[in-house]
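With the input below, show me the fold.
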Amino acid sequence: MTGPQPTFRALADPTRRDILIMLRDRDMTIAEVAENFDMTRAAVKKHLTVLSDGGLITVQPRGRERINTFNPLGMAPVLDWLNYFDAFWDDRLSALKSAIEKDTT
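Got it, this is the predicted structure:
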């Protein structure tokens, strides 16, 4: 996939958003992440894979463990998308303001 789709897919699930919040504070192994959820380690690993595919985390092997780290740069596609709509609404509201001011004069 290209573009922001993998990032939005990763953010679509509340469990993955919770994992990102946890990883914001510190790097964690799969087991450490799994301790915080009522699901199997395999299910947590699938969530981490989706987050990695979305560019929101990086995974580094350390011996037999895999260390998961939040990647703030992975939020760029989301911010770009939101900024597009922010600019869109700025333009629309500016045009509306001009139309209202024109009608009142």
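
C-alpha from now on. contacts and neighbour counts both.
Will do.

by contact count, what packs against the helix or strand hosting Val59?
Assigned by DSSP states H and E, Val59 falls within strand 57-62. Strand 57-62 is packed against helix 41-53, strand 65-70, with contacts defined by 3 or more C-alpha pairs under 8 Å, 6 or more residues apart in numbering; DSSP states H and E.

compare with the first, here's sequence two:
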Amino acid sequence: MMSAAQKYDVFQAIADPSRRKMLKLLANQELPVTMISHHFPMSRTAVSKHLNILLESNLVSVEKVGREKRYKLQPDALLELKHWLSFYEQFWDNKLSMLKHLVENEETDELKVIDSKRTNE
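Next up, the predicted model:
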């Protein structure tokens, strides 16, 4: 859910593959925009725009250290994604259980056919 200060929600922010990659980079350490921009085939200005979207969705924070701004991942903002995905996890668990049941029954049926062929020979 977006707070009053947010311009973008978490889902909008992670919709772009470049921003997802930026989050991965920031998961290991805080970095200035110049270091982040080395990992992307785009201008530093474009990287800054992406970082601003991440900042406005509360996925990253920024701290000024000397003359540079250092961006840092704010993992608590990802909890919204986790909660949303956990609701749908139950459907996958159900589908996987059904698939397992089908495969196990199919294997049992195949073994019965093989056994009956051996018996008839």
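
Post the TM-score for the overlay when you can.
Between these two chains, after superposing, the TM-score reads 0.75 (TM-score structural alignment, normalised by the length of the first structure); 91 aligned residues with a C-alpha RMSD of 2.2 Å.

thinking again about what came up before, make CSV out of the helices and strands packed on strand 57-62 of the first structure and add mean neighbour count.
Below are these laid out as CSV (neighbours: other C-alpha atoms under 10 Å):
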stretch, mean neighbour count
helix 41-53, 18
strand 65-70, 19
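
Mind putting the ones you listed into CSV with distance to Arg17 of the first structure?
CSV is the format used below for those (distance: least, C-alpha to C-alpha, whole Å):
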stretch, distance to Arg17 of the first structure
helix 41-53, 9
strand 65-70, 11
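
and for the strand holding Val59 of the first structure, what span of the second structure is it aligned with?
Mapped onto the second structure using TM-score structural alignment, strand 57-62 of the first structure spans residues 60-65.

buried stuff in the matching stretch?
Val60, Ser61, Val62 (16 or more other C-alpha atoms under 10 Å).

Ok, stretch 32-48 of the second structure next?
Across stretch 32-48 of the second structure, burial judged by 16+ other C-alpha under 10 Å covers Pro32, Val33, Ile36, Ser37, Arg44, Val47.

Kindly report the same for stretch 71-88 of the first structure.
Asn71, Gly74, Met75, Pro77, Val78.

give me the element the equivalent of the last one over in the second structure is part of.
Alignment of Val78 of the first structure against the second structure is given by TM-score structural alignment, with Leu81 as its counterpart. If you go by DSSP H and E, Leu81 of the second structure is part of helix 79-120.

And Tyr8 of the second structure, by the same measure?
Counting by DSSP H and E, there is no helix or strand that carries Tyr8 of the second structure.

My read is that it contacts Ile53, right?
Yes: counting by C-alpha atoms under 8 Å, Tyr8 of the second structure touches Ile53, with 6.7 Å between them.

For stretch 21-41 of the first structure, grab the matching residue range in the second structure.
Aligning stretch 21-41 of the first structure against the second structure (TM-score structural alignment) gives residues 24-44.
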